[in-house]
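Trainee: need a structure here:
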Amino acid sequence: MNQASSSPAATSSRIALVTGGSRGLGKNAALHLARDGVGVILTYVSNQQAAEQTVAEIEAGGGRALALRLDLGDSRSFAAFADVVRSSLRDSWGAERFDYLINNGGMGMHASIAETTEDVFDQLSNVHLKGTFFLTQALLPLIADGGRIINTSSGLARFSLPGYAAYAAMKGGIEVLSRYMAKEFGARGIAVNTVAPGAIETDFGGGRVRDNAELNAFVASQTALGRAGRPDDIGAAIASLVKTENGWINAQRIEISGGMFV
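Mentor: As a prediction, this is how the structure comes out:
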């Protein structure tokens, strides 16, 4: 595992691990968590420069962060990744456990059922569903009792738009998995919830919602609050969910869509 950047060794009261934290919603969540005084381990797949920039942004704001490489599509690497996390916690924070696991990393795909290949389907499954399942399994011994897990779904698991069948099916699986995690991890006081963003203005899926004015206007017209979502809408909600006062929220699907298709 490649460590992109790290802070000097120090003790932090709370630490979060955010997969896919170098860009998009993951980056935004990492920034919001850091502003709340949470130390952040973020992961990236290939864009080390973006990961380093995110770490630098957090540290410039007085926070502590480090970035580790992780391929969510390769579950065989998870045991070794957990070992790197263990040593990174000790070296960078003087800690044995982290508090919050944000399973955010993923990939988008737009194709009809007729056009979806088996290879693409398997890739989506490996990253979103299998990746979330087995990464959580690998990291569970490192999550503190009383901690939190937030898994990322999508509004597309509730409403249906042509071209997203395979992607949405994986997210539907995440929602079921989250409830089972909440049940099984409850004895350790670990609360598990799902956040389901609506259409958000990011580079996800090629930046379609952000850059396509016609699509953006359509999303706004179908949203009760009259606009497409923004990254801060999601990052702020994730940071809020892990706060102590929200510890009784458990086993829930929380859609963050501004009221899309209500």
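Trainee: contacts and neighbour counts: CA atoms only from here.
Mentor: OK.
Trainee: in stretch 76-90, what counts as buried?
Mentor: By 16 or more other Cα atoms under 10 Å, the buried positions in stretch 76-90 come out as F78, F81, A82, V84, V85, R86, S88, L89, R90.
Trainee: same deal with stretch 47-63?
Mentor: Applying 16+ other Cα under 10 Å to stretch 47-63 flags Q48, A50, A51, E52, Q53, T54, V55, A56, E57, I58, E59, G63 as buried.
Trainee: reformat these as JSON lines; add distance to I15 and secondary structure.
Mentor: JSON lines is the format used below for the buried residues of stretch 47-63 (distance: Cα to Cα, whole Å; DSSP: H, G, I helix; E, B strand; the rest coil):
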{"residue": "Q48", "distance to I15": "21", "secondary structure": "helix"}
{"residue": "A50", "distance to I15": "21", "secondary structure": "helix"}
{"residue": "A51", "distance to I15": "17", "secondary structure": "helix"}
{"residue": "E52", "distance to I15": "18", "secondary structure": "helix"}
{"residue": "Q53", "distance to I15": "19", "secondary structure": "helix"}
{"residue": "T54", "distance to I15": "16", "secondary structure": "helix"}
{"residue": "V55", "distance to I15": "14", "secondary structure": "helix"}
{"residue": "A56", "distance to I15": "17", "secondary structure": "helix"}
{"residue": "E57", "distance to I15": "17", "secondary structure": "helix"}
{"residue": "I58", "distance to I15": "13", "secondary structure": "helix"}
{"residue": "E59", "distance to I15": "14", "secondary structure": "helix"}
{"residue": "G63", "distance to I15": "11", "secondary structure": "coil"}
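Trainee: one more, so I can put them side by side:
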Amino acid sequence: MSSQPPSSAAAPAAPIALVTGGSRGLGRNAALHLARQGSELILTYRSAVTEAEAVATDIRGLGRRVAVLPLDVADSASFAGFADRVREVLADWGRDRFDHLVNNAGTGVHAPFAATTEAQFDELARIHLKGPFFLTQALLPLIADGGRILNISSGLARFALPGYAAYATMKGGIEVLTRYLARELGERGISVNTLAPGAIETDFGGGTVRDNAEVNAFVASQTALGRVGLPDDIGAVVAALLAPGTGWINAQRIEASGGMML
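Mentor: Next up is the predicted model:
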């Protein structure tokens, strides 16, 4: 009796991650870590198309598919059209769902509470709170059951540094939203978590932490591990939280700050 060789099962499809604000800083780093881990990427940018295409080139160099799409997270009226473009990318890739959403895009405003304007407050609210709320809502039909959502917050939602009242208020709202999403999307097996970076050497907020030696030294002095964070410190955590086997982590706030302001 001759035996037949065992049939080889088709390899599972690579996960697809959508990272907003993927052209620079933490979004760029997270996208590269996810690509190295095996993910295919949909990246968004607001205006830095050259930088976004450079990230895409690096991702393709890792052997992963990537699409680059424009998106202004402050413009919630554009989200339905953006979802249609994501649907088209997925169809081109032979898919109808993506697996991981990283709500990363953002900007910083440094202003004392007494001097913060309504315009500054409203801009931060559109970008950091209203944007992720309604973008996630618009993309929800395209997120796979059993998928993951990762919302980026800030260590400033736990500790207080003067000048960041409005920014930190929005991030506190995102942390509450994370718990509600986890509760309401649990029936679809979607886990939702918050990642709160500490101060990181990027161009965020004008690159102050990276370029101002006095600020850099202050942050390092307030951090248990004795240095300022680097983009790789955060990109690696994003990849870990979206890796196979970590889906049972749900409704949690994970701070990656090296032990800042303990």
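Trainee: circling back to that earlier point, make a markdown table out of the buried residues of stretch 47-63 of the first structure and add distance to E118 of the first structure.
Mentor: Listed next are the buried residues of stretch 47-63 of the first structure as a markdown table, based on distance: Cα to Cα, whole Å:
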| residue | distance to E118 of the first structure |
| --- | --- |
| Q48 | 29 |
| A50 | 31 |
| A51 | 31 |
| E52 | 34 |
| Q53 | 35 |
| T54 | 34 |
| V55 | 36 |
| A56 | 39 |
| E57 | 39 |
| I58 | 39 |
| E59 | 42 |
| G63 | 43 |
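Trainee: can you give me the helices in the stretch 1-150 of the second structure?
Mentor: Shown for the stretch 1-150 of the second structure, the helices assigned by DSSP state H, counting those that start in this stretch span residues 25-37, 49-61, 79-92, 118-125, 131-139.
Trainee: mind checking how far stretch 124-134 of the first structure is from the chain centre?
Mentor: 12 Å (Cα atoms, centre = their mean, to the nearest Å).
Trainee: can you list contacts of it?
Mentor: Contacts to stretch 124-134 of the first structure, defined as Cα atoms under 8 Å, 6 or more residues apart in numbering, come from residues 72-75, 78, 103, 105-107, 151, 166-167, 170-171, 173-174, 177.
Trainee: again with stretch 23-40 of the second structure
Mentor: With Cα under 8 Å, 6+ apart, stretch 23-40 of the second structure has contacts from 14-17, 19-22, 41, 43-45, 48-49, 51-53, 55, 58-59, 62, 64-66, 104-105, 202-204, 231-232, 234-236, 238-239, 243.
Trainee: can you give me the strands for the stretch 101-250 of the first structure?
Mentor: 143-152, 191-197 (DSSP state E, counting those that start in this stretch).
Trainee: so how far does the first one sit from its counterpart in the second structure?
Mentor: By that I understand strand 143-152 of the first structure. Plainly put, strand 143-152 of the first structure ends up 0.2 Å away from its match in the second structure on average once the two are laid over each other (mean Cα distance after the TM-score superposition for the first structure).
Trainee: ok, and the closest non-adjacent residue to A239 of the first structure?
Mentor: Setting aside the residues directly before and after it, A239 of the first structure is nearest to L33 in space (Cα to Cα, 6 or more residues apart in numbering), at 5.3 Å.
Trainee: if I look at the one you found, how far off is G258 of the first structure?
Mentor: Distance, L33 of the first structure to G258 of the first structure, by Cα to Cα, to the nearest Å: 21 Å.
Trainee: buried residues in stretch 139-153 of the second structure?
Mentor: Neighbour-count burial for stretch 139-153 of the second structure [16+ other Cα under 10 Å]: 139-140, 142-145, 147-153.
Trainee: looking at those, which is nearest L181 of the second structure?
Mentor: Nearest to L181 of the second structure out of those is I149 (Cα to Cα; 8.9 Å).
Trainee: and S13 of the first structure, how many neighbours?
Mentor: By the criterion of other Cα atoms under 10 Å, S13 of the first structure has 11 neighbours.
Trainee: try I15 of the first structure
Mentor: Neighbours around I15 of the first structure, by other Cα under 10 Å: 27.
Trainee: was I right to think it contacts A95?
Mentor: No - here I15 of the first structure lies out of contact with A95, judged by Cα atoms under 8 Å, at a distance of 9.1 Å.
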